[in-house]
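Student: Sequence and predicted structure, then a few things I'm wondering about:
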Amino acid sequence: MSPPRLPLTRALIDVLTTGTGRPCGLTVLPRATDGGPAAFPYLILDSLPGEFSGPSFANWHADATWTYQATSVGERADQVQWLGDRVRAALFDRTPGGWRTDIPIAGMRVIDRELTYDADGDPVDGSQGSIVTYVQRFTITVTPAA
């Protein structure tokens, strides 16, 4: 059996919310503290198919690589580019000792992070009142904690 995905997903929502300073919903529009829709810009995190390596599926000690998509949503291109920069900083900035931001998950340890797709600064122009999005996909590899 591979490590469970939900604890990682919850940890990523926490890291993205804290690291960007903006709300993050799991597959849906995040809510403001008053229960209404969150103000722009905000993030939507989606789980995509994962990969498994190491011992057989029956062995708890297998590693899992889970893929996610973070969609920055705003009213203007500069909002979503700014938020995309904050996502990259929260998940991928390094210090001499390792990652700048820890992703704490009970019973698991993050062993790799990779940005696999970035909209590369080319979001849809929202000047005509459109909603603008900026898509980033990344993989997080976890292993059971020792």
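Tutor: Arrived safely.
Student: all contacts plus neighbour counts: C-alpha atoms, from now on.
Tutor: OK.
Student: need the contact list for the residue of the chain most remote from its centre.
Tutor: Most distant residue from the mean C-alpha position of the chain: residue 128, 28.5 Å away (CA atoms, centre = their mean). For residue 128, no contacting residues are found, by CA atoms under 8 Å, 6 or more residues apart in numbering.
Student: Below is an additional structure, to be compared with the one above:
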Amino acid sequence: MLAVGTGRPCGLAVLPRAADGKPAAFPYLILDSLPGEFSGPSFADWQADAAWTYQATSVGERADQVQWLGDRIRAVLFERNGGGWRTEITAPGLRVIDRELTYDADGEPVDGSQGSIVTYVQRFTITVTPAA
């Protein structure tokens, strides 16, 4: 969903690759799943809600690239379209009930210590409940 919505390659916990197997061109993003949180009845109960936190790391050669990609990620995840979300998140058997940006690099790209690589970190939490 993030790759389609941003128009940039997204790797799931790994460096994204181009069709020829080479590393994707900058800018790109890496999505990592962080530990989840659960509320309500025990997780064995089908009515339990679950919240999963993800980290999206935008990677580029320049600060403007990663800031732009960070803006695109926020738009894909949090923009509204009429009464709902602009981009739906589908999870079989579940219904998304909340989306929250829990950390944003506050517009400041991080790091130049990897040579010419600049990163920008965002964390967001998706809360789901069983579909009715």
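Tutor: Happy to help now that I have it. Worth saying up front: this structure is predicted, and the values here are computed from it rather than measured.
Student: Send over the TM-score of the superposed chains.
Tutor: Between these two chains, after superposing, the TM-score reads 0.94 (TM-score structural alignment, normalised by the length of structure 2); 131 aligned residues with a CA RMSD of 1.4 Å.
Student: picking up where we left off before, using the three-state scheme, assign the residue farthest from the centre of structure 1.
Tutor: What DSSP: H, G, I helix; E, B strand; the rest coil gives for residue 128 of structure 1 is coil.
Student: and it, how far is that from residue 76 of structure 1?
Tutor: 10 Å (CA to CA, to the nearest Å).
Student: For residue 117 of structure 1, what is the corresponding residue in structure 2?
Tutor: Under the alignment (TM-score structural alignment), residue 117 of structure 1 pairs with residue 103 of structure 2.
Student: In a helix, its match, correct?
Tutor: No: assigned with three-state DSSP, residue 103 of structure 2 falls outside any helix and is strand.
Student: Now do it against residue 123 of structure 2, distance only.
Tutor: From residue 103 of structure 2 to residue 123 of structure 2 the distance is 5 Å (CA to CA).
Student: Looking only at neighbour counts, state which of those two leads.
Tutor: Shown here are residue 103 of structure 2 and residue 123; by other CA atoms under 10 Å, residue 123 has more neighbours (19 against 12).
Student: list the contacts for the more buried one?
Tutor: Residues in contact with residue 123 of structure 2 (CA under 8 Å, 6+ apart) are 53, 54, 55, 56, 101, 102, 103, 104.
Student: If we ignore the residues flanking it in sequence, what's nearest it?
Tutor: residue 55 (4.3 Å; CA to CA, 6 or more residues apart in numbering).
Student: Give me the aligned partner of that neighbour over in structure 1.
Tutor: Checking TM-score structural alignment: residue 55 of structure 2 goes with residue 69.
Student: Same check on residue 120 of structure 2?
Tutor: In structure 1, residue 120 of structure 2 lands on residue 134 (TM-score structural alignment).
Student: Spit out the contact partners of that match.
Tutor: Residues in contact with residue 134 of structure 1 (CA under 8 Å, 6+ apart) are 71, 72, 73, 80, 81, 84, 119, 121, 122, 123, 124.
Student: Name the nearest of those relative to residue 108 of structure 1.
Tutor: residue 71 (25.5 Å; CA to CA).
Student: Next, work out how far apart the residue nearest to residue 119 of structure 1 when sequence neighbours are not counted and residue 47 of structure 1 are.
Tutor: Closest residue to residue 119 of structure 1 apart from its sequence neighbours, by CA to CA, 6+ apart: residue 135 at 5.4 Å. Distance of residue 135 of structure 1 to residue 47 of structure 1, given as CA to CA: 13 Å.
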